[in-house]
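1. Below: sequence and its predicted model.
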Amino acid sequence: MKLVRIGQPGAERAGIIDEAGSARDLSSIVGDIDGTVFASSVMAELKALDLSALPVLPDGRFGPCITGVGKIICVGLNYYDHATESGFEAPKEPVLFMKASSSLCGAYDTVEMPVGGEKLDYEVELGVVIGATAKNVSIEDAADCVGGYCIFNDVSERAFQLEGTGQWLKGKSCDTFGPCGPWLVTPDEIEDIANLDLTLKVNDEVRQKANTRDMLFGVPELISYISRFMTLQPGDLIASGTPSGVAMGMNPSRYLKPGDAMELTIDSLGRQRQVVT
């Protein structure tokens, strides 16, 4: 299934994409697309639906594909070439940091340059949405804890992140720094999560291009590792890391400026586009 949330901020309606690509209204069945939708009874009901019997949602804004996100856990340096361009050795275990859930926005929303911002950067990432509580879960059982996947743009302000007191949290958490979606795709729709092409363009120039098989730590390893340190709950989001090609890693650096357009694609997960304002 491809689950969506369509509507203006705060007024999104739950939907599901049918075979023709239309969004069908799920609001009579689920209140929203959040952690509760992954309950086995709800998923069984959704899978049994005759989508043609549901009303079509009017065209509109794609909101974040998941709401009620308790926490966003990001993985740093999870592609060897990105670690290298950032001046670090490949980590021996996942590097974790947090991003405020208030940074989430829609796949086609504008990305705002924050007040005082000067080094705005992009990162195409595979987003992993947790569907079942995971605590000290094994690598072998980790896949059972996945609710769905999405495209995630881990937007960063590098001066906020690395200069001054150098706190990653404040460089990652500004409003609109987490475009998410357009769809939340359930695992049964994806043949091999470890073999998806990722691409990010800025003004039609390819900046990032890789495959999820290039990740140092795959999705099951990440879920298992993170669940050792915190309980993952339905609706939590893991941003699994980005490949090389970020603006900070270029020589000279090529940070985003107002008017720049980012376009992100991941196999099976759709497309995003944001303009910097």
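-> Yep, that arrived.

2. Could you use CA atoms for every contact and neighbour count after this?
-> Noted.

3. Can you show me the helices along this structure?
-> 40-47, 80-85, 158-162, 168-172, 219-226 (DSSP state H).

4. Pipe those into JSON lines and attach mean neighbour count per row.
-> JSON lines is the format used below for those (neighbours: other CA atoms under 10 Å):
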{"stretch": "helix 40-47", "mean neighbour count": "12"}
{"stretch": "helix 80-85", "mean neighbour count": "18"}
{"stretch": "helix 158-162", "mean neighbour count": "19"}
{"stretch": "helix 168-172", "mean neighbour count": "20"}
{"stretch": "helix 219-226", "mean neighbour count": "22"}
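
5. mind checking which of these is nearest D188?
-> D188 lies closest to helix 40-47 among those, at 11.1 Å (CA to CA).

6. still on that earlier bit, pipe the helices of the chain into a markdown table and attach distance to A14 per row.
-> Shown next, in a markdown table, are the helices of the chain (distance: least, CA to CA, whole Å):
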| stretch | distance to A14 |
| --- | --- |
| helix 40-47 | 12 |
| helix 80-85 | 36 |
| helix 158-162 | 34 |
| helix 168-172 | 27 |
| helix 219-226 | 26 |
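
7. Minimum distance to I73: which of those helices has it?
-> I73 lies closest, by CA to CA, to one member of the helices of the chain: helix 219-226, at 8.5 Å.

8. quick one on the thing from earlier: figure out which of the helices of the chain is closest to G259.
-> Of the helices of the chain, the one closest to G259 (CA to CA) turns out to be helix 158-162, at 18.7 Å.

9. what's that closest one packed up against?
-> With contacts taken as 3 or more CA pairs under 8 Å, 6 or more residues apart in numbering; DSSP states H and E, helix 158-162 sits against helix 168-172.

10. Which of the helices of the chain sits closest to S138?
-> S138 lies closest, by CA to CA, to one member of the helices of the chain: helix 219-226, at 5.5 Å.

11. Tell me if I'm right that L54 and L26 touch.
-> Yes - counting by CA atoms under 8 Å, L54 does reach L26; the two are 7.5 Å apart.

12. Assess the claim that Q161 and V155 are in contact.
-> No - counting by CA under 8 Å, Q161 does not reach V155; the two are 11.2 Å apart.

13. what is in contact with the two at once?
-> Residues touching both Q161 and V155 (CA atoms under 8 Å, 6 or more residues apart in numbering): K172.

14. what's the burial count for G259?
-> By the criterion of other CA atoms under 10 Å, G259 has 12 neighbours.

15. give the contact list for the closest residue to L77 other than its chain neighbours.
-> The shortest distance from L77 to any non-neighbouring residue, by CA to CA, 6 or more residues apart in numbering, is to A83 (4.8 Å). Shown in contact with A83 (CA under 8 Å, 6+ apart): 77, 89-90, 244.

16. Below is an additional structure, to be compared with the one above:
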Amino acid sequence: MKRARVAYLGGIHDAIEEEGKLRLGNNLLAGFEDVVWLPPIRPRTVFSLGLNYKDHAKELSFDTPEEPLIFLKGPNTFIGHRGTTVRPNDVTFMHYECELAVIIGKRGRNIKPEDAYGHVAGYTIANDYAFRDYLENYYRPNLIVKNRDASTPIGPWVVDAEDIPDPMNLTLRTYINGKLTQEGTTRDMIFRIPELIQFLSSFMTLEKDDMILTGTPRGSIDTKIGDEVITEVEGIGRLVNTIVGEHSPATSRKEGL
């Protein structure tokens, strides 16, 4: 099942996909174009992976990491489908990162790899923009690179875990203004989903609605003001985002709605 959160007619609604429309929690039907798309969950702790694809590490001339490189993201970074993300005036290189996002559905500590998928509620798409001008160390990205407001679109859907039989065999693609610019597969992750869940839960308790952004393959290129960026994950959908300038009249839809 595909689930979403949207704003419609002055209210915020949980919704499911039904025959090309949205069935809202109050049993109303709405068209995809008639709503404001919000992040499909209110994420709790968010873990983001750096250099988790061999081809991306090679693209950046970095060695393959020996253990997961993980940093945290704050709640103000998240925005929904069809939102806008600001490109700061002083940035010369701002690139997308198409990622499979794993949503934790059950609390756990010291989770074994063979039990890891039992703690997954579902999956969504994340586009984790990076502002490379401010990067000090790729092994430990600093806050200004990865925690700007509305810099991480997620959604549109959460797809239930049982509907994704093999999350380690999904194609990821990114399009800028309709042109394919990135293509990869989750088969090429260095640290697979069960390993990530085992690693994280070895030193902290994972909770419901925690989220793991699992990294991006090679092919991240600069984006410009006015670009429409579509990140796509097989079996989940397409996440649309538009780049705007700092003083654009277009404003981002905030995650707190």
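-> Here it is on my side, so go on. Quick caveat: nothing in here was measured; it's all calculated off a predicted structure.

17. more neighbours, L54 and L26 of structure 1?
-> Set side by side, L54 of structure 1 and L26 show more neighbours around L26, with 23 against 17, by other CA under 10 Å.

18. contacting residues for that one?
-> L26 of structure 1 touches 13-16, 54, counting by CA under 8 Å, 6+ apart.

19. so which of these hold up in structure 2?
-> Checked against structure 2 using both residues aligned by TM-score structural alignment, their matches' CA atoms under 8 Å, the contacts of L26 of structure 1 keep these contacts: 13-15, 54.

20. show me where the stretch 1-150 of structure 2 has strands.
-> Shown for the stretch 1-150 of structure 2, the strands assigned by DSSP state E, counting those that start in this stretch span residues 2-8, 11-18, 21-24, 29-30, 36-38, 46-50, 69-73, 78-79, 83-87, 94-95, 98-104, 120-127, 130-131.

21. Any idea which of the ones you listed gets closest to E183 of structure 2?
-> Closest to E183 of structure 2 of the strands of the stretch 1-150 of structure 2 is strand 98-104 (CA to CA; 9.2 Å).

22. Tell me roughly how far that closest one lies from structure 1 on average.
-> With mean CA distance after the TM-score superposition for structure 1, strand 98-104 of structure 2 departs from structure 1 by a mean of 0.4 Å once superposed.

23. Onto which residues of structure 1 does that strand map?
-> The counterpart of strand 98-104 of structure 2 in structure 1, using TM-score structural alignment, spans residues 124-130.

24. got a list of contacts for the matching stretch?
-> If you take CA under 8 Å, 6+ apart as the criterion, stretch 124-130 of structure 1 is touched by 35, 145-154, 180, 198-200, 208, 212, 219, 232-243, 264, 266.

25. ok, 7 Å please
-> Here stretch 124-130 of structure 1 makes contact (CA atoms under 7 Å, 6 or more residues apart in numbering) with 145-154, 200, 232-242, 264.

26. Stretch 175-193 of structure 1 too?
-> Contacts of stretch 175-193 of structure 1 (CA under 7 Å, 6+ apart): 1-4, 62, 64-65, 102-107, 111-112, 147-156, 268-270, 272.

27. re earlier: in structure 2, what residue corresponds to the residue nearest to L77 of structure 1?
-> So A83 of structure 1 corresponds to A57, using TM-score structural alignment.

28. For D63 of structure 2, give its distance to D209 of structure 2.
-> Note on D63 of structure 2: its distance to D209 of structure 2, by CA to CA, to the nearest Å, is 32 Å.

29. and the counterpart of S202 of structure 2 in structure 1, how many neighbours?
-> Using TM-score structural alignment, the equivalent of S202 of structure 2 in structure 1 is R228. Using other CA under 10 Å, R228 of structure 1 is surrounded by 14 other residues.

30. R228 of structure 1 and C65 of structure 1: what is the separation?
-> 27 Å.

31. and what of W168 of structure 1?
-> W168 of structure 1 is 24 Å from C65 of structure 1, by CA to CA.

32. Map N153 of structure 1 across to structure 2 for me.
-> Residue pairing (TM-score structural alignment): N153 of structure 1 is matched to N127 of structure 2.

33. To clarify, my last question referred to I190 of structure 1.
-> Using TM-score structural alignment, I190 of structure 1 sits opposite I164 in structure 2.

34. before we move on, back to that, counting neighbours, which of the contacts of stretch 124-130 of structure 1 end up buried?
-> When neighbours are counted using 16 or more other CA atoms under 10 Å, the contacts of stretch 124-130 of structure 1 contain these buried positions: 145-154, 200, 232-242, 264.

35. My guess is Y175 of structure 2 contacts E232. True?
-> No - judged on CA atoms under 7 Å, Y175 of structure 2 makes no contact with E232 at a distance of 8.3 Å.

36. neighbour count winner among those two?
-> E232 (25 against 18).

37. Which position in structure 1 pairs with the more buried one?
-> Aligning on TM-score structural alignment places E232 of structure 2 opposite T265 in structure 1.

38. follow-up on the earlier one: looking at the contacts of L26 of structure 1, which is nearest K71 of structure 1?
-> Checking the contacts of L26 of structure 1 against K71 of structure 1 with CA to CA, the nearest one is A14 at 20.8 Å.

39. mind checking how far that closest one is from L46 of structure 1?
-> The gap separating A14 of structure 1 from L46 of structure 1 is 12 Å, by CA to CA.

40. just I17 of structure 1 next, same as before
-> For I17 of structure 1, the distance to L46 of structure 1 - CA to CA - is 12 Å.

41. same check, this time on K99 of structure 1
-> Distance from K99 of structure 1 to L46 of structure 1, by CA to CA: 31 Å.

42. So what's the residue count around G10 of structure 2?
-> Neighbour count of G10 of structure 2, defined by other CA under 10 Å: 6.

43. what number of residues lie near the closest residue to G7 of structure 1 other than its chain neighbours?
-> Nearest residue to G7 of structure 1, sequence neighbours excluded (CA to CA, 6+ apart): R61, at 5.2 Å. R61 of structure 1 is flanked by 17 other residues according to other CA under 10 Å.

44. what does R61 of structure 1 align to in structure 2?
-> By TM-score structural alignment, R61 of structure 1 lines up with V36 in structure 2.
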